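Visitor: Just to be clear, the model below is a prediction. Sequence and coordinates:
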Amino acid sequence: MQANQHIIDQNRNTVERFLTGTHSKCIDDVDVIDDTVAPDINCHGFPGEPIVDHESYKGFFRSFRRRFSDMDWTVHALIADEQFVSARWEIQATFSSDFAGVKADGRRITFDGMVLYRMEDGLIAETWLHMNEMRLLREIGAIPAMAA
């Protein structure tokens, strides 16, 4: 049991370091990807170009952070086991650069989602992202709010 707890703690710590670096106020902190992600990463559910290696993963975060700047990131739940780590999160950010055909207007927006990381040897080897796209698109004005 003790060996399993060590692996669980290692996986959780890796994902916490990854999330802290990729969502920090300093965009250079995305370099944490080099230390926390397997070289042949496989990502699912990410908008834009496929993410297949460290540089494409960094590129995703750089592009995302240009569009949604001054980000505040909250992890509401982080659950880890020997093979997977899952996080439920929420982002508040400034809509700073055009996205989904909508011109940026500088307003603060909020959206949320979940992500599942498959771990191998203490590194993130595969990622499944689910953003609450409807909420994000509503927040930026791409779709109208639904009537109650």
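Guide: That came through, no problem.
Visitor: C-alpha from now on. contacts and neighbour counts both.
Guide: Will do.
Visitor: my read: Asn42 touches Val52, true?
Guide: Yes. In this structure, Asn42 is within contact of Val52 by Cα atoms under 8 Å, at 5.5 Å.
Visitor: more crowded one of these two?
Guide: The residue with more neighbours, out of Asn42 and Val52, is Asn42; 18 against 15, by other Cα atoms under 10 Å.
Visitor: tell me which element that one is part of?
Guide: strand 37-44 (DSSP states H and E).
Visitor: List the buried residues for that strand?
Guide: By neighbour count on 16 or more other Cα atoms under 10 Å, the buried set for strand 37-44 is 37-39, 41-43.
Visitor: also this one, for the comparison:
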Amino acid sequence: MTTEITELVRRDPEEVWTEGNLDVIEEIYAEEFVLHDPAAPDEPRGRDDYRDYVERYRKAFPDVEYEIEDVIAEGETAALRYTARGTHEGEFAGIEPTGDRVSVSGMEMYRVEDGTITEMWTSYDALGLFQELDVIPSLEELGEDSDG
């Protein structure tokens, strides 16, 4: 069972995000799926909301590629650690395209029931991403500006 869950959750970053195959959402996500993302103003609920969520990010970073670092599964739960890389070519969070290549690390926790993903919690280094997009100064930049 653990292997099946591991293979299932890997399909999200590999097929949905990296390959851009949004039809996979219908296969691997439950109809009543809920996404918990602190960066999303409203919790996406259901496959259509998740498809919209993915499309927004992929418009901003159309060449996004996910590298899976680790996947651990136990029971009906799986945790996944990744690094995503892409070029900022579309509006993102009100930020006009910069053309910058960015890299962001993150983690996701999935709950699986009856062979589909029913719930996901996601957390990624949003601060680091905004620093790479020059929206927020890095600690190094802040240190250079200080007098002591």
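Guide: That came through, no problem. What you see is a predicted model; the values in this text were computed from it and never measured.
Visitor: now the strands for structure 2?
Guide: Ranges of strands within structure 2 are 29-36, 65-74, 77-87, 101-113, 116-124, based on DSSP state E.
Visitor: so where is the shortest one in structure 1?
Guide: By that I understand strand 29-36 of structure 2. Matched against structure 1 by TM-score structural alignment, strand 29-36 of structure 2 falls on residues 37-44.
Visitor: distance between the matching stretch and the chain's centre?
Guide: 13 Å (Cα atoms, centre = their mean, to the nearest Å).
Visitor: Tell me the buried residues in the longest helix along structure 1?
Guide: Counting residues, the longest helix found in structure 1 (DSSP state H) is helix 2-22. Residues of helix 2-22 of structure 1 classed as buried: 7-8, 10-16, 18-19, 21-22 (neighbour count, 16+ other Cα under 10 Å).
Visitor: which residues sit against that helix?
Guide: For helix 2-22 of structure 1, contacts defined as Cα atoms under 8 Å, 6 or more residues apart in numbering pick out 29-33, 36, 61, 78-85, 117, 119, 122-124.
Visitor: which residues does the counterpart of His130 of structure 1 in structure 2 contact?
Guide: Structural alignment (TM-score structural alignment) places His130 of structure 1 against Ser123 in structure 2. By Cα under 8 Å, 6+ apart, Ser123 of structure 2 lies in contact with 37-38, 106-108.
Visitor: please redo it, this time with the cut-off set to 10 Å
Guide: 36-39, 81, 105-109 (Cα atoms under 10 Å, 6 or more residues apart in numbering).
Visitor: Check Gly141 of structure 1 too.
Guide: 100, 102-105, 135.
Visitor: Need the counterpart of Leu139 of structure 2 in structure 1.
Guide: Superposed on structure 1 with TM-score structural alignment, Leu139 of structure 2 falls opposite Met146.
Visitor: Perfect, I'm done here.
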